[in-house]
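In: give me a model of this one.
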Amino acid sequence: MSDNSYLKDLVLLRNDPTTVLKVREAAARGEVDAFYALGLIYAEGRGVPMDRAQAHYWLSLAVKEGDQDAELLRNIVGSQMSDDEYEAAKRLREKPVLQVVGAPVGPPVNSSTQ
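Out: Reported below is the predicted structural model:
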């Protein structure tokens, strides 16, 4: 059984980068709740710069695993994405999960639209 206490931390500590690291570690282990949580983190910019491409990527992984809440949020994020953000999300989908989760957190793909 996984320790998903990071979900409580995510709710209580909206902008704590330490929580983001915990969630990224859980995502690297393949935890579906962590996929959804990372989608939410990037969609709202909780502890990281808002990044719709990353949000869409992580939410898509959660949807693929059957998370219906993730599908709703992914659709909302998708409706707000620019063409550049869609292209960035497409490039992310071509990479293995461990490569994406291990990537350094940087500025969003298209910060001029935020």
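
In: C-alpha from now on. contacts and neighbour counts both.
Out: Will do.

In: how about the helix or strand harbouring Lys90: buried residues?
Out: Lys90 is part of helix 83-93 when elements are defined by DSSP states H and E. Buried residues in helix 83-93, counting neighbours by 16 or more other Cα atoms under 10 Å, are found at 85-86, 88-89, 92-93.

In: with stretch 18-27 instead?
Out: Result for stretch 18-27 [16+ other Cα under 10 Å]: buried residues 19-20, 22-27.

In: okay if I get those residues as JSON lines plus secondary structure?
Out: Shown next, in JSON lines, are these (DSSP: H, G, I helix; E, B strand; the rest coil):
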{"residue": "Thr19", "secondary structure": "helix"}
{"residue": "Val20", "secondary structure": "helix"}
{"residue": "Lys22", "secondary structure": "helix"}
{"residue": "Val23", "secondary structure": "helix"}
{"residue": "Arg24", "secondary structure": "helix"}
{"residue": "Glu25", "secondary structure": "helix"}
{"residue": "Ala26", "secondary structure": "helix"}
{"residue": "Ala27", "secondary structure": "helix"}
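
In: here is a second sequence; please produce its structure as well for comparison:
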Amino acid sequence: MIPWSPLARGLLAVRAADGDSASTVRAQTDKTANALYDRNKAQDDAVIAVVQKISERHGRPIAQFAFAWLTIRSGISAPIVGISKLHQFEDALGALEIRVSDEDVAEIESP
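Out: Here you go, the predicted structure:
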């Protein structure tokens, strides 16, 4: 399986320095993301909050932990990643260094 948009069209890629994801041009203009994710905003926000919490506990950007979670999923051969900046490439590679615990999995899958 090859997951499309593993970072939920950028929702799981917000870096602390970037601030609010709604301030990005993509967040303001991506009609597909709005159609996919705005219908269950409370549920989506709960998942994002958990991933953010776990990534902070690991001392890693949220995108790195989201990619790390993908690496432990059986059946996933490669995520489709859209990389346009060096830090995005570094996040994808950095995910390979993260050890995702059973507790992390239970927490991230709880919402």
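
In: any idea what the TM-score comes out to?
Out: Here the TM-score for the pair of chains, by TM-score structural alignment, normalised by the length of structure 2, is 0.33; 63 aligned residues with a Cα RMSD of 4.1 Å.

In: that older thread, just the closest of the buried residues of stretch 18-27 of structure 1 to Lys8 of structure 1, please.
Out: Nearest to Lys8 of structure 1 out of the buried residues of stretch 18-27 of structure 1 is Thr19 (Cα to Cα; 9.5 Å).

In: please name the nearest non-neighbouring residue to Phe65 of structure 2.
Out: Ser55 (5.5 Å; Cα to Cα, 6 or more residues apart in numbering).

In: same question for Ala28 of structure 1.
Out: Nearest to Ala28 of structure 1 is Leu98, by Cα to Cα, 6+ apart, at 5.7 Å.

In: may I ask which helix or strand encompasses the one you found?
Out: In this structure, Leu98 of structure 1 sits in helix 97-101 according to DSSP H and E.

In: check which helices and strands that helix is in contact with.
Out: The contact analysis (3 or more Cα pairs under 8 Å, 6 or more residues apart in numbering; DSSP states H and E) places helix 97-101 of structure 1 against helix 17-28.

In: what angle do the very next helix or strand once past the helix it packs on and helix 17-28 make?
Out: For helix 17-28 of structure 1, the following helix or strand on the C-terminal side (DSSP H and E) is helix 32-44. Per axes from the mean of the first three to the mean of the last three Cα atoms, to 10 degrees, the angle that helix 32-44 of structure 1 makes with helix 17-28 is 130 degrees.

In: just checking, what packs against helix 32-44 of structure 1?
Out: Contact analysis of helix 32-44 of structure 1 by 3+ Cα pairs under 8 Å, 6+ apart lists helix 6-12, helix 17-28, helix 52-64, helix 68-80 as its packing neighbours.

In: any chance of those helices in a markdown table, plus distance to Ala43 of structure 1?
Out: Formatted as a markdown table, the helices and strands packed on helix 32-44 of structure 1 follow (distance: least, Cα to Cα, whole Å):
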| stretch | distance to Ala43 of structure 1 |
| --- | --- |
| helix 6-12 | 13 |
| helix 17-28 | 13 |
| helix 52-64 | 5 |
| helix 68-80 | 7 |
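
In: which one of those helices is the most hemmed in?
Out: The highest average neighbour count among those, using mean count of other Cα atoms under 10 Å, belongs to helix 52-64 at a mean of 26.

In: distance of Arg24 of structure 1 relative to Asp69 of structure 1?
Out: Noted for Arg24 of structure 1: a distance of 19 Å to Asp69 of structure 1, by Cα to Cα, to the nearest Å.

In: now do Tyr6 of structure 1
Out: 18 Å.

In: ditto for Thr18 of structure 1
Out: 24 Å.
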